[in-house]
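Novice: Got a predicted structure here, sequence first:
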Amino acid sequence: MTSPSPSADHGSIRLHVQAALAEGASVLLEEAQSRYLGTVMRRTVGDRLRLFNGRDGEWQARIVTLGKRGALAEAEALLRPQAAGPDHWLLLSIIKREALEWAVEKATELGVAEIHPVITVRSQPARPNPERLRAIAIEAAEQCERLTVPAIHPPRPLEAALRDWPAGRPLIAAIERGEAAPPGPQAGSAALLIGPEGGFDRMELDAMRRLPFLVPASLGPRILRAETAAIVGLALLQRPSTS
């Protein structure tokens, strides 16, 4: 199979699908995707689009059928092979719904592999909807041209997340008003922990400082909103190493 020229017109629309992708594969699109293609984007049978599933790379496809209840596309040619992104996790204390959704969108754009909402002493009482957060992550992945969608985990207490922490993955914890250094670049597996508005409780801080895998870090002299801190921290983890 010959890969198309990068300059060719493969269609500006990218959709995430669950089906396997290969040359000639028929891919059934969901009703919402069909409605988006036909009603919002005014596409029709024969038009091109791009499909990805997080496993098989990105494929040029062509719309074969398009109706109100669904659509069928056929994968034609591989545009980009699957490639591994940064193996970074985000642990974010539950904050207000709008702020949490914004953080999920931006963390997806930054390539985070997994998002873990955690419950801390000062977390917001509301509980996020993992399905809605996944929908936000999918839309962000489609827009930013990444090849994967981050895993969105159900909320769990911070204590439980730390108790079951996987060996070999450093956890960089953003500590307000601390004297720690900024987080360094992380080329391998790593995770970032961001607390709630108002910061971590004193007992939480004392417990975290006893953990051998936890690395305290500072995000600068100013107190950042939780969603801002998440994006700043992820960007610092991904910056190129100068060593």
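Specialist: Sure thing, it's come through. Residues are numbered from 1 along each chain as shown.

Novice: make it CA atoms for all contacts and neighbour counts henceforth
Specialist: Fine.

Novice: Which stretches in this structure count as strands?
Specialist: For the chain, the strands defined by DSSP state E occupy 14-16, 26-29, 48-52, 58-67, 70-80, 88-93, 114-119, 151-152, 156-157, 171-174, 190-194, 214-217.

Novice: okay, these in a markdown table with mean neighbour count next?
Specialist: Putting those into a markdown table (neighbours: other Cα atoms under 10 Å) gives the following:
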| stretch | mean neighbour count |
| --- | --- |
| strand 14-16 | 20 |
| strand 26-29 | 20 |
| strand 48-52 | 25 |
| strand 58-67 | 22 |
| strand 70-80 | 21 |
| strand 88-93 | 26 |
| strand 114-119 | 24 |
| strand 151-152 | 19 |
| strand 156-157 | 14 |
| strand 171-174 | 24 |
| strand 190-194 | 24 |
| strand 214-217 | 20 |
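
Novice: can you count the residues close to Arg43?
Specialist: Residues within reach of Arg43, counting by other Cα atoms under 10 Å, total 18.

Novice: now it: how far from Leu147?
Specialist: Distance of Arg43 to Leu147, computed by Cα to Cα, to the nearest Å: 23 Å.

Novice: now do Asp9
Specialist: For Asp9, the distance to Leu147 - Cα to Cα - is 19 Å.

Novice: Between these two, which is the more surrounded one?
Specialist: When Asp9 and Leu147 are compared for neighbours, Leu147 comes out ahead with 23 against 11, by other Cα under 10 Å.

Novice: what's the closest non-adjacent residue to the more buried one?
Specialist: What sits nearest to Leu147 in space, not counting adjacent residues and going by Cα to Cα, 6 or more residues apart in numbering, is Gly54, at 5.4 Å.

Novice: Please compare the first structure with the one that follows:
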Amino acid sequence: MPDHDFKSPRLFVEADLAEGAAVEATPAQANYLLNVMRLGEADTVLLFNGRDGEWRAVLKRPAKKRLAFRPATRTREQPEPSDLQYFFAPLKHARLDYMVQKAVEMGAGLLQPVLTQHTQVTRINDDRLRANAIEAAEQCGILGLPDCREAIRLDALLDSFPAGRRLVFCDEREDAASPIELLHREARGPLALLIGPEGGFSAKERELLRSRDFVVPISLGPRILRADTAAVAALAVIQAAVGDWLPHDRWQHKD
């Protein structure tokens, strides 16, 4: 584990970050830092914006009801964005919030809601989805925010799926063979993961998915998992088998 500072308050800002360039805190950030954390002028926090790395910034009080950040030193450079794409059937609010946060923690670089026959929720609050992604990044030391996309129907997703990328499809009806061995054998190069709704994919949708040569069906074992649990399990399997949990030279040069 890198030696990061996980004790200082860590906040996402929209503004560009550069040494000495003041950034205005939002009212919610000011309330949190001044009234909840009881910080004052000259205390420091960590800032990131998904572009300029992580900065240690000094708190400034330009007026009684205002708070500003003055970036002083860059503590971490901005890493390359994660290439792991996560497609999911939307769930009800609490479970969707949890799933989005865990997907960000597990390294998803793109969040794409997908509408299926048994999808529970068809209207997505895009602002809420992004807010959950930001919260997860703030709490877990993540510097890159995922690209949050608008919902798309499953058939449209498959028709527009980019060439050269494999789609890992978690199928509860797949034989419980080792997903690690299957991923080692079948899932090379850029990857996306698809998790279906609580009711599962319909027979027609499963047939449609299996008809595409870029789809890799895997099992998550002999137990039926809820969609948010399946998301965490599948992302962990992918990262362990062919993702960034491996040493860099191993996943770049598989034989």
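Specialist: Yes, it's here. These numbers come from a predicted model, not from an experiment.

Novice: Now which residue in the second structure aligns to the residue nearest to Leu147 of the first structure?
Specialist: Aligned by TM-score structural alignment, Gly54 of the first structure pairs with Gly50 of the second structure.

Novice: Could you do Ile138 of the first structure as well?
Specialist: Under the alignment (TM-score structural alignment), Ile138 of the first structure pairs with Ile134 in the second structure.

Novice: ok, now which ones touch that match?
Specialist: 12, 145 (Cα atoms under 8 Å, 6 or more residues apart in numbering).

Novice: Can you give me the buried ones in stretch 124-144 of the first structure?
Specialist: For stretch 124-144 of the first structure, burial by neighbour count (16 or more other Cα atoms under 10 Å) applies to 124, 127-128, 133-134, 136-142.

Novice: Repeat that for stretch 162-171 of the first structure.
Specialist: Quick answer for stretch 162-171 of the first structure (16+ other Cα under 10 Å): 169-171.

Novice: which among these gets closest to Pro185 of the first structure?
Specialist: Pro170 (11.9 Å; Cα to Cα).

Novice: so how far is Gln85 of the second structure from the aligned partner of that closest one in the second structure?
Specialist: Under the alignment (TM-score structural alignment), Pro170 of the first structure maps onto Arg166 of the second structure. Distance of Arg166 of the second structure to Gln85 of the second structure, given as Cα to Cα: 10 Å.

Novice: Please apply the same query to Asp126 of the second structure.
Specialist: If you measure Asp126 of the second structure against Gln85 of the second structure using Cα to Cα, the figure is 17 Å.

Novice: Over to Arg123 of the second structure?
Specialist: Taken as Cα to Cα, the span from Arg123 of the second structure to Gln85 of the second structure is 21 Å.

Novice: How about the contacts made by the match of Gly54 of the first structure?
Specialist: 78, 143-145.

Novice: what about the first structure, which of these hold up?
Specialist: Retained in the first structure by both residues aligned by TM-score structural alignment, their matches' Cα atoms under 8 Å are the following of those: 78, 143-145.

Novice: Using ChimeraX, define a selection of the buried residues within those residues.
Specialist: To isolate the buried ones among those in ChimeraX, judged by 16+ other Cα under 10 Å, type:
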select :78,143,144,145
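
Novice: quick one: which of the kept ones among the contacts of Gly50 of the second structure is nearest to Ala231 of the second structure?
Specialist: Looking across those and measuring by Cα to Cα, the closest to Ala231 of the second structure is Leu145, at 18.3 Å.

Novice: how close does the residue lying closest to that closest one once chain neighbours are set aside sit to Leu33 of the second structure?
Specialist: Leaving out its chain neighbours, the residue that sits closest to Leu145 of the second structure by Cα to Cα, 6+ apart is Gly50, at 5.7 Å. To Leu33 of the second structure, Gly50 of the second structure is 21 Å away according to Cα to Cα.

Novice: ditto for Pro81 of the second structure
Specialist: Applying Cα to Cα to Pro81 of the second structure and Leu33 of the second structure gives a distance of 29 Å.

Novice: And for Pro162 of the second structure?
Specialist: 43 Å.

Novice: tell me the contacts of the aligned partner of Leu29 of the first structure in the second structure?
Specialist: Using TM-score structural alignment as the criterion, Leu29 of the first structure maps onto Ala25 of the second structure. Ala25 of the second structure makes contact with 66-69, according to Cα under 8 Å, 6+ apart.

Novice: at 7 Å what do you get?
Specialist: 67-69 (Cα atoms under 7 Å, 6 or more residues apart in numbering).

Novice: By how much does the lengthiest helix in the first structure deviate from the second structure on average?
Specialist: Taking DSSP state H as the criterion, the first structure has its longest helix at helix 130-144. With mean Cα distance after the TM-score superposition for the first structure, helix 130-144 of the first structure departs from the second structure by a mean of 0.7 Å once superposed.
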